[in-house]
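Q: Sequence and predicted structure, then a few things I'm wondering about:
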Amino acid sequence: MSNEVMLVISIVARPGKGCEQIVAFEKLAPLVRGEPGCLQYDLHAVVGDDDRFVLIERWASTEALAAHDVTPHMIAADLHSPTFRAAPAAVLELGPNSLA
């Protein structure tokens, strides 16, 4: 059985600040994707709303995700994101696919 972790994260930028979210992600993504255990790290825009996004993250294990959360680039990103985000991101951890 896999202990893979999948997260779906809802992000809302302040009005007119969606472009800042995109720029921040473009800088951060290569660093995160290079981390051990990162299987997916993709930002998607919400159709019809320039200030809403969904981030899909997949990690090989809970340990890989825990290590990700304390990397210097994530700590810096967490400190910077309130300058353009309307609220903290809403994180949903998905369970195994019961329909497969």
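A: Now that the structure is in, tell me what you want to look at.

Q: CA only for contacts and neighbour counts going forward, please
A: Will do.

Q: those strands in the protein, which residues are they?
A: 5-12, 38-46, 49-59, 90-94 (DSSP state E).

Q: May I see the ones you listed arranged in TSV, with distance to residue 69 and mean neighbour count as well?
A: Output for those, formatted as TSV (distance: least, C-alpha to C-alpha, whole Å; neighbours: other C-alpha atoms under 10 Å):
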stretch	distance to residue 69	mean neighbour count
strand 5-12	13	20
strand 38-46	12	16
strand 49-59	12	19
strand 90-94	13	12
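
Q: take the one below as the second:
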Amino acid sequence: MIGAIAQRHDTGEVLMLAWMNRAALDETLATGRVCYWSRSRQQLWRKGETSGNHQRLVEARLDCDGDAILLLVEQQGPACHTGRPNCFYNAIRNERVTVISVAP
């Protein structure tokens, strides 16, 4: 299992963090459509399969230790299941969590 960070290829916005196993990575590289491993469902999760908010792979990069992968993607629609553009909408400010992006 490897941590996978999805980032918009054109703006650099960090969209989400998910997990990939070998099958998810192989499918992503073969098809160009991003596929993750759902730890909660214990199955492959093809991003946008139910929501329509697909991710198309532009480039995949491994970090220096080979224990994380950066996916540069073209994002269709919001990346977060809450409807927000990305999953990082909770900021830690003054030792408190502050929501910085409201759900649509």
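A: Now that the structure is in, tell me what you want to look at. Source: prediction; values computed, not measured.

Q: What's the TM-score once they're superposed?
A: Once the chains are laid over each other, their TM-score by TM-score structural alignment, normalised by the length of the first structure reads 0.31; 55 aligned residues with a C-alpha RMSD of 4.5 Å.

Q: and the strands of the first structure as CSV, adding distance to residue 75 of the first structure?
A: Shown next, in CSV, are the strands of the first structure (distance: least, C-alpha to C-alpha, whole Å):
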stretch, distance to residue 75 of the first structure
strand 5-12, 17
strand 38-46, 17
strand 49-59, 17
strand 90-94, 17
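
Q: which stretch among those comes nearest residue 30 of the first structure?
A: strand 38-46 (9.2 Å; C-alpha to C-alpha).

Q: relative to strand 49-59, how tilted is the closest one?
A: Angle of strand 38-46 of the first structure versus strand 49-59, following axes from the mean of the first three to the mean of the last three C-alpha atoms, to 10 degrees, is 170 degrees.

Q: ok, and what's touching strand 38-46 of the first structure?
A: 25, 29, 32-33, 52-60, 64-65 (C-alpha atoms under 8 Å, 6 or more residues apart in numbering).

Q: which one of the residues you listed sits closest to residue 80 of the first structure?
A: residue 25 (11.5 Å).

Q: List the residues that contact that closest one.
A: Counting by C-alpha under 8 Å, 6+ apart, the residues that residue 25 of the first structure touches are residue 43.

Q: that older thread, show me which of the contacts of strand 38-46 of the first structure is closest to residue 6 of the first structure.
A: Of all these, residue 6 of the first structure sits closest to residue 58, with 4.4 Å by C-alpha to C-alpha.
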